[in-house]
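# need a 3D model of the sequence below.
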Amino acid sequence: MTPPHPRTRGLVPLALIAVWLVVGALLGPFAGRLGEVATNDQAAFLPRSAESTRVLREQTAFRQRETLPVIVVWTAEGGGPVTSRQRPAAEAVAALARMSGTAGSPSPALASRDRAALQAVVPLRPDLGDRLAPTLERVRAAAEKVPGTRVQLAGPAATQADLADAFSGIDGVLLAVALAAVLVILLLVYRSLLLPLVVIAGAVFALGVACAVVYTLADHGLVRVDGQVQGILSILVIGAATDYALLVTARCREELAGGRDRHDAARAAWRRSAPAVLASAGTVALGLIALLLSDLTNNRALGPVGAVGIVCAALSALTFLPAVLALLGRRAYWPAKPVGGTGAAGVWQRAARLVDRAPRRVWALALTGLLVCSAGALTLDSRGVPLDETFVRHVPSVAAQQTLARHFPAGAGTPVVILADAASASRVARAVRDTPGIAAVTATGAAGRPTDEPRAVDGRVRWEATAKAAADTQAARDTVARLRAGLHALPGANALVGGYTAQQYDTLRAAERDRAVIVPVVLAVILAILVLLLRSVAVPVLLVLTVALNFTATLGVAALVFGGLFHFSGTDPSVPLYGFVFLVALGVDYNIFLMSRVREETLLHGTREGVGRGLVTTGGVITSAGVVLAATFAALGVIPLAFLVQIAFIVAFGVLLDTLVVRSLLVPALVRDAGDRAWWPTRPGAGERDSRPPAPGGRPPAVLRREDGA
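Below you'll find the model as predicted:
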């Protein structure tokens, strides 16, 4: 590329900075507006082809409109039985039907068998959005008119309100915690006052652009966004933009230390870091795009949303940041002085010497440790978490559900829904009642009202069955499986089984299918990118295997931590897939940074010295990037949901394990032990290597012996 004229080369950085300032001013507010197009209605994220989804669509014929039920639970104060004065609760509930936000008449107030509680189901409109919480408060206020009782709200509406409350901190608290963590780490890494602020500004600009694009896509119905996707997008953009910025600024520091002026240093840093940044961003973006193969809508949403975030992060790191570095030069690093290497260069010199002296011992020990950790992955239960573990703090809907389970059949309020042809109604009803695990069955007539005999609508009939087990347990899911097996075996019934438990069951099955389909695709995509970048087959295969091993080792540790420290009985079905996509794609990121530099050095000095030089020159920046990414993902823990806490731990721990063990020891030792064979089928540097004679007496190359990295 022809360098610009000295009189005009300063105009390009100024123009780029001006463009980003305008973009930031116009699009920055979108970072706080994604909540306007987000939905936390879990029914919107069901598997597309699942039986429970078909039931959800078909059963609308049996009711006037779709509803979001809230279950009102009354218990007598002092724990005694409900008195005759308190039975007028039914009349109190009837008044709720006239409230704004309700969608039809509530059910009668039913007494529990122990006579200690009453319950009623109030149907609410599903499109209340921000008005859901005030509507629930009005329901509670009306229900509290029953004297001598304690009122609690359970059911899907109450759970959705608690989810919305949990996600309310995403736009503010989560972003503030993540940026504060990044700022502290960058201050320690750079020992500079100005550069950390520049890097954070670039990350915030990237987040604003990403949120604006996602907002537009969601507003036009092209993607669905919930609180989980919204939170992951913020963390992903901040972490990726900071990682790429660390690589660019480290290269620029090297060029400035070599005597280049600020413009030439910024151009050289861009030229030498762009291939690694683009390959890294492409790897992560394509890995996320593979989620479009998922049968779960929220997984498919995260794919393009995350890819948009990664592209915006790379765009900011390769345009805004080099422009600022070209404008500021050495002043960007003030009060520190740009020098080659990092403040921890001595650590990486020692690591490089260790790898050079005993590569086989190093990789054998690292490999053994990872395999031992991986054994624990077999104990990780990803069949979902019960409702009382969904939130990591006390929430009213969980407490209400626990009260409901103490006094009513555990599945009360969240029935299993059965649809079948009217001609087979009697056979289907008998099969449902005879299914082990079913406590009661009621038929449904017009407008969703209970009735003794089912009323045919368009040739179909509907029942609601109450399971003996709580709706969010494995026992209830087993009941759904038995029920489906029995009903599907009835000839001519065309029976479908849906409802909350069936939705959980179908989500679990879809998650298992997604892992079987998406994992090989992601690995193939990453392998193809690495082959193109490194012009080799052996090294890319080695890198893919090591990051996959890092993932299984992380899951093994997570299984121990989740059960022993956090007391989770399992994980959400999507957690292993999310963990795989993030850890494998981001883990390859760091190996791309390392191995692209090793290949660059190998072209000049050979594989042995290339490994040492690559490890020393990238060790500090990659480890810093890993710490930044781990800290940003750990910030997801401020959202009190088990799913995000589990993702936060898996990614944070896995990234640290990758940067400190896999990338720092295992990969360099394997490549060093393999020598030129690691680059098969090519021999990089043949005819291009440095013409200096080898070190006398077989001594290690200079980069492995000197502390200054020269």
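# when you work out contacts or count neighbours from here on, use the C-alpha atoms and nothing else.
OK.
# ok, and for the longest helix along the chain, which residues are buried?
Counting residues, the longest helix found in the chain (DSSP state H) is helix 500-534. Across helix 500-534, burial judged by 16 or more other CA atoms under 10 Å covers 500-512, 514-515, 518-519, 521-523, 525-527, 529-530, 533-534.
# what is that helix packed up against?
Judged by 3 or more CA pairs under 8 Å, 6 or more residues apart in numbering; DSSP states H and E, helix 500-534 is in contact with helix 51-58, helix 262-289, strand 416-421, helix 474-488, helix 538-564, helix 575-605.
# and that helix with strand 416-421, angle?
On the basis of axes from the mean of the first three to the mean of the last three CA atoms, to 10 degrees, helix 500-534 is oriented at 100 degrees to strand 416-421.
# check which helix or strand residue 120 maps to.
Element membership of residue 120 [criterion: DSSP states H and E] is strand 117-124.
# wait, residue 612
Mapping residue 612 onto the secondary structure by DSSP H and E places it in helix 607-634.
# just how off-centre is that helix within its chain?
Per CA atoms, centre = their mean, to the nearest Å, the displacement of helix 607-634 from the mean C-alpha position of its chain is 24 Å.
# then stretch 210-217?
18 Å.
# do stretch 58-74 as well
On CA atoms, centre = their mean, the centre of stretch 58-74 falls 31 Å from that of its chain.
# ok, residues contacting that stretch?
For stretch 58-74, contacts defined as CA atoms under 8 Å, 6 or more residues apart in numbering pick out 103, 117-126, 140, 143, 149-158, 400, 403-404, 413, 419, 444-448, 457-458, 462.
# wasn't residue 686 part of a helix?
No. Residue 686 is assigned coil when assessed by DSSP: H, G, I helix; E, B strand; the rest coil, not a helix.
# please give the structure of this sequence too, so both can be compared:
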Amino acid sequence: MTAAARPRRSIVGAYARLVVRLRWFVVVAWAAVAVAGLAVTPGSGGGSGGVEGFVSVDSPAIRTELRSVQTFGFPLLSRVAVVQRDPGGLSALTQTEAIARAAAVTQGQYDDLGPILGAIPVPNTFGAFPGARESGTTVITLLFMPPSVGFNEQTAAARTFVANHYGPQDSVVGVTGTIPARTEQGAVLQGWLTTVEIVTLAVVVFIVAVAFRSLLAPLVALVTAGTAILITISTAGSVAATLGVSVPGELEPLLVALLLGVVTDYVIFYLFGMRRELSAGASRLVAAERATARFTPIVTVAGITVACGTGALLVARSALFQAFGPGMALAVLIGMAVAVTLVPAMLAILGGAVFWPSRPRIAPVVASGATEVASTWWTRLLVRRSTAAGVLLGCVAGLLLMAAPARNLDLGLSFVPSLPSDNSVRQAAVEARTGFSEGIVSPTVLLVEGEGITGQRVNLEKLGALLEQRPGVAGVLGPGDQVLPVELGLVLSRDGNAARYLIVLDDQPLGASAVDTVAGLRADLPVLLRAVGLPGAEANVAGDTAIAEGVVTATMDDLKRITIATLVVNLVLLVVFLGALVAPLYLLAANLLALCATLGLTTWVFQDLLGHDGLTFYVPFAAAVLLVALGSDYNIFSVGQVWHEARRRPLRSAMLVAIPQSTRAVTAAGVTLAASFGLLALVPLSPFRELAFAMAVGILLDAILVRSLLVPALLTLVGPVSGWPGRRLRRSRRDGAPEERAPAAGRTPVPPPSVLGPAPVAVAPLVQAAPLPSRPQTSRCTGRGRERALVRLVVLAGMLTVVSWLWWRRPNRR
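As a prediction, the model looks like this:
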């Protein structure tokens, strides 16, 4: 083997040789780590339930709720309710027993209540509840329990209460509320999680098998992804404890989907490189070394880009996003570490057998010194400025059209409506809403505080009347209402300094419409207090809708910080990797355009077609961060291939060589990643289906439309200026490198050895016997420049990690 046949003497080349030589040790070491991960019990990532799992405990709504309990000694908010309903009408005896049963609970006459502290019955009889849709058909018994009790325990206590103290004659529909809904969400998720993982693995195996016409290549992807997932899950609990964060359990499958998709992408890149080297006639070990040396920098930079992009969520003030970012970054970094070591080792062991039953064909060479460019008809069209201009206008117009519905995007946080239609908690909620109004399951509390305010009963009753007249309010219970008798101290504090109202909204309590209603009420409270003669009083709202309003407001406030941080991180990494400023700017612009189109399509499908009352608040932002980061990932691979070829040929010829093959790899990787996220839609919960749709559509738009059409058109129109302020593209033109000829019609294109991808199916027998030349080598200066760029990227990523850690651990972090 000649010196030229091996990867050049460099840091990357030395790493490639080391991994190949230690291939058996690497495989055994990762196997041991994976087995150890199986023995480690992962920490619970369920997070807190209810709406509080998505917001910090010092939010205004939660503080108001706690102050209400401290002032009155008893909560007025209930997140668990028992629903009794008979469309033909509940008997007078049934309604009377419901009221007596609730009074007995509050007075502690039962000894089997567990954590239940009290109960309030709310019938829709004789106008007792203003705004009820029906009369005499429904009774809602609100149950009150300490917030320290777990949600599973609260739901179980409510169901035990129903089993022990209700009979068939009581027409009990079921138990509902936000707490039972969160409990049911967890049960649904756990019931579907294994199925989703198995189906996703099967689809990934199928895609990789088809892409490489191999039965063993998918096993490499599965082993690598499985190892990364085991290690991530086993370390997630300890890392979360160290960082002091807890990601809600609903988001854990997203970590698995991201890890499986990203790791499979990296495996696909290595496999394409291995097949190319084998097609060039390299031996098993040399092919593994070359593929490792060629793609390890790309995979490393891509992994750092995705990790830093998701880690940028640390700049958010929302507790959910601050927990979400580190978890995603950790998963990607672990997946990258496994991919750049385990995959080359397995390729070195398997060699060409990894593509069994197919075999890489040996690519021919041209006997003369001329070279020919492997291209496709659409690539040859895209390198023409006239065609590129039309493609650019068409792509931009199409993406802008798809992005138009995003103007109507609303955010909400609905738990009960996200459950399957046959779920008992959702069915009970539907019955309750039919008898009362949409917001009866999760009412809002208004706390009014002021010195001696309970003595101003007339003014307080006026305030209740004004509240009932507000748009979006179905009914108000407060001072003067017989359903909440004053003598129980539920609405007027015993110290005389506070009053409170139970407000039932006319919309889904955690939907976008209800959130807007509460936001408007919060803003108008000072005006309302002055209008009823209580100018010195202070009023605040509490409850699930108020918490959701705070979550949505905080999310919108975080949008600016998250967007700027994500764009800056991805821009810096692209600039360092490409050694240019112009290309990263329009590449990120293309990513943003695809993102806007994705959000527009998601809004149109779920809000306009399916009638959702807003998207789940974290879906657009999680999708935005992931899609921008993954788009930069694909930029690094696809445009990086053009940059690599442009070192020794003009930009136009470099595009003719690199774009067809890199597009093939990116498309295969994109389809795999889209399938990994898209199959989350199998979980019958609305947030999962929204996120699955957004991620699958966004990845496919980026991998197929943006990467295949929009970016090549931009490269053609901007030309060598894309490399400014670097001189790489201008130098390739100035050096007078011969421009490769496009293949003539009817002639099989012959790729040079540097082209990524499979060899042509038909080869000329006469040229197969030609001696295989050594691989073209870039200049020493260019190779060292690439290594310096990689070192700078690693150092930059390390600095960002340190700064993020210090910022996260700052003493005054809220």
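# superposing both, give me the TM-score.
Here the superposed chains carry a TM-score of 0.89, computed using TM-score structural alignment, normalised by the length of structure 1; 698 aligned residues with a CA RMSD of 3.4 Å.
# which ones among the contacts of stretch 58-74 of structure 1 lie within strands?
Of the positions in the contacts of stretch 58-74 of structure 1, 117-124, 149-154, 419, 444, 462 sit in strands, assigned by DSSP state E.
# could you flag which of those are buried?
Buried among these (16+ other CA under 10 Å): 117-124, 149-154, 419, 444, 462.
# quick one: what's aligned to residue 211 of structure 1 in structure 2?
Matched to structure 2 by TM-score structural alignment, residue 211 of structure 1 sits across from residue 233.
# distance from the chain centre to the helix or strand harbouring that match, please.
Here residue 233 of structure 2, judged by DSSP H and E, is contained in helix 217-243. Chain-centre distance of helix 217-243 of structure 2: 18 Å, with CA atoms, centre = their mean.
# helices or strands up against it?
If contacts are counted by 3+ CA pairs under 8 Å, 6+ apart, helix 217-243 of structure 2 sits against helix 23-39, helix 178-212, helix 252-279, helix 319-350.
# try 6 Å this time
Packed against helix 217-243 of structure 2 by the contact rule (3 or more CA pairs under 6 Å, 6 or more residues apart in numbering; DSSP states H and E) you find helix 23-39, helix 178-212, helix 252-279.
# would you list the ones you listed in JSON lines and tack on mean neighbour count and distance to residue 77 of structure 2?
Formatted as JSON lines, those follow (neighbours: other CA atoms under 10 Å; distance: least, CA to CA, whole Å):
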{"stretch": "helix 23-39", "mean neighbour count": "15", "distance to residue 77 of structure 2": "43"}
{"stretch": "helix 178-212", "mean neighbour count": "19", "distance to residue 77 of structure 2": "12"}
{"stretch": "helix 252-279", "mean neighbour count": "25", "distance to residue 77 of structure 2": "30"}
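# can you lay out those as CSV showing distance to residue 470 of structure 2?
Output for these, formatted as CSV (distance: least, CA to CA, whole Å):
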stretch, distance to residue 470 of structure 2
helix 23-39, 56
helix 178-212, 24
helix 252-279, 40
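# tell me which of these lies nearest to residue 625 of structure 2.
Counting by CA to CA, residue 625 of structure 2 lies closest to helix 252-279 out of these; the figure is 12.3 Å.
# the closest one vs structure 1 - mean distance after superposition?
With mean CA distance after the TM-score superposition for structure 1, helix 252-279 of structure 2 departs from structure 1 by a mean of 1.1 Å once superposed.
# distance check, the residue mapped onto residue 640 of structure 2 from structure 1 against residue 624 of structure 1.
Residue pairing (TM-score structural alignment): residue 640 of structure 2 is matched to residue 596 of structure 1. From residue 596 of structure 1 across to residue 624 of structure 1, the span is 18 Å (CA to CA, to the nearest Å).
# list the contacts of the counterpart of residue 275 of structure 2 in structure 1.
Under the alignment (TM-score structural alignment), residue 275 of structure 2 maps onto residue 253 of structure 1. Shown in contact with residue 253 of structure 1 (CA atoms under 6 Å, 6 or more residues apart in numbering): residue 338.
# so what's the residue count around residue 311 of structure 1?
21 (other CA atoms under 10 Å).
# which of the helices or strands spans the residue lying closest to residue 627 of structure 1 once chain neighbours are set aside?
In space, and not counting its chain neighbours, residue 627 of structure 1 is closest to residue 656: 6.6 Å by CA to CA, 6 or more residues apart in numbering. Secondary structure from DSSP H and E places residue 656 of structure 1 in helix 642-657.
# which other residues reach that helix?
390-392, 554, 626, 630, 633-634, 636-637.
# and stretch 198-216 of structure 1, by the same measure?
Outside stretch 198-216 of structure 1, the residues touching it (CA under 6 Å, 6+ apart) are 24, 27-28, 30-31, 34, 237-238, 241, 308-309, 312-313, 316.
# now, which of those sits nearest residue 301 of structure 1?
residue 308 (11.1 Å).
# in structure 2, what residue corresponds to the closest one?
Under TM-score structural alignment, residue 308 of structure 1 pairs with residue 330 in structure 2.
# for residue 240 of structure 2, see how far away its match is.
Distance from residue 330 of structure 2 to residue 240 of structure 2, by CA to CA: 10 Å.
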